[in-house]
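In: Just the structure for this:
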Amino acid sequence: MTRIIGLAGWSGAGKTTLMVKLLPRLIGQGLSVSTLKHAHHRFDVDVPGKDSWEHRKAGAQQVMVASGARWALMTELRTAREPTLPELLARMDPADLIIVEGFKRDAHPKIEVHRAANGKPWMRPEMPGIVAVASDIAPPYDLPHALLDDVEGVAALVLAHARSVETIAWAQRQEA
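Out: Below is the predicted model of the structure:
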């Protein structure tokens, strides 16, 4: 049964840095872990000039690249709407845990990642689903929390608060 947890925070809070430290710890506990990252802008995972890039730019709806080491599937939305988080999760292979970075307004449980030097406000209660905090200072509300550099503590929060994808009451997605 795949469980999901999110890391949510403003840009510069340290979500990606924390993710890169968390993954080896969780995988080292015998878990299969996948990630899903939302980008707020146009992004490209392909290299201009490569065959796959040329296929996509020529109008292919989907381009799959495969080798003995990995495969990747790129889908151009063109005029189609952006897929919802549940739709994206349904396309992923089964795993013990999926950690989502972004999609902060969706219904899945999230750990708020906060860095005081960022000068940004706390996300709760405006953002739904925040169940714990990873920060370099104590949060202004009573939720389980760990320091940003306490990777074991944050990993424990992840495992304690991740929920089965099937148990989440997904609502119409707002802004990501």
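In: Going by C-alpha atoms from here, please, whenever you check contacts or count neighbours.
Out: Will do.
In: ok, the closest residue to P109 other than its chain neighbours - contacts?
Out: Spatial nearest neighbour of P109, chain neighbours left out: G129 (4.7 Å); criterion: Cα to Cα, 6 or more residues apart in numbering. Each residue near G129 by Cα atoms under 8 Å, 6 or more residues apart in numbering is listed here: D106, A107, H108, P109, K110.
In: Output these in a markdown table; the columns should cover distance to Q61 and neighbour count.
Out: Shown next, in a markdown table, are the contacts of G129 (distance: Cα to Cα, whole Å; neighbours: other Cα atoms under 10 Å):
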| residue | distance to Q61 | neighbour count |
| --- | --- | --- |
| D106 | 27 | 23 |
| A107 | 30 | 20 |
| H108 | 29 | 26 |
| P109 | 33 | 23 |
| K110 | 33 | 31 |
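In: Now show me the structure for the sequence below, then we'll compare the two:
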Amino acid sequence: MKLFGLAGWSGSGKTTLMVRLIPELTGRGYDVSTLKHAHHDFDVDQPGKDSHRHRTAGATEVLVASSQRWALMHELRGAAEPTLADLVAKLSPVDLVLVEGFKRDPIPKLEIWRAENGKAPLFPDDPTIVALAADGPLPVEVPAGLRRFPLDAVVDIAAFILAHVGLPPGGMPCAD
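Out: Model (predicted):
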């Protein structure tokens, strides 16, 4: 599976761009999965539901399934946080995995940068950032080899991602 990341500070627009890229890429015939890192405690379960009760009672994993979807929740219970590679290995095969966050992992990334955040760009200190989507002028010089896009250039960004990971621009079926 091909991996490509979206990196940037909180509030930069990573999720907004991600949800615009997914239909662009799937519309070209690609099977796309996403993997998102959360820096905080999160819960996909609802208190009071049976699955939540199973998990809080001490189950290491709880799998919930219906005719529409299934979800597997895994409690770390003090174990180390899994690596990006560990998590990718748990995904079903697809053409492309878009990774949101994991900005320190060595995968090719597009940095999303907004002036209003008041944060320094990541690209000067991260050689895995291969492109930049920004909402205006940056406070540092952009190297000649770093592709730059406006934040709303979804079609061009999708084409760049596909070319960068070696997938044809028109799409192809997922090879399981």
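In: Which of the contacts of G129 of structure 1 are still contacts in structure 2?
Out: For those, the aligned pairs still in contact in structure 2 (both residues aligned by TM-score structural alignment, their matches' Cα atoms under 8 Å) are A107, H108, P109, K110.
In: Assess the claim that the third one and L159 are in contact.
Out: Right, P109 of structure 1. No: with contact defined as Cα atoms under 8 Å, P109 of structure 1 does not reach L159; the gap is 11.4 Å.
In: contact partners of stretch 148-164 of structure 2?
Out: 4, 17, 20-21, 24-25, 112, 131-136, 168-169.
In: for structure 2, what's the longest helix?
Out: helix 14-27 (DSSP state H).
In: Give me the mean deviation of it from structure 1.
Out: Helix 14-27 of structure 2, aligned to structure 1 and superposed, deviates on average by 0.4 Å (mean Cα distance after the TM-score superposition for structure 1).
In: quick one: that helix to chain centroid distance?
Out: The chain centre lies 10 Å from the centre of helix 14-27 of structure 2; the measure is Cα atoms, centre = their mean, to the nearest Å.
In: do stretch 65-80 of structure 1 as well
Out: Mean-position distance between stretch 65-80 of structure 1 and its chain equals 19 Å (Cα atoms, centre = their mean).
In: Endpoint to endpoint, it covers what distance?
Out: Distance across stretch 65-80 of structure 1, first residue to last, is 22 Å (Cα to Cα, to the nearest Å).
In: Keep only those of the kept ones among the contacts of G129 of structure 1 that are in strands.
Out: The strands, defined by DSSP state E, take in K110 from these.
In: Out of the kept ones among the contacts of G129 of structure 1, which is nearest to K120 of structure 1?
Out: Distances from K120 of structure 1 to the kept ones among the contacts of G129 of structure 1, taken as Cα to Cα, are shortest for K110 (17.6 Å).
In: gap between whichever residue in structure 1 pairs up with L151 of structure 2 and Q29 of structure 1?
Out: Superposed on structure 1 with TM-score structural alignment, L151 of structure 2 falls opposite L148. Between L148 of structure 1 and Q29 of structure 1 the computed distance is 20 Å (Cα to Cα).
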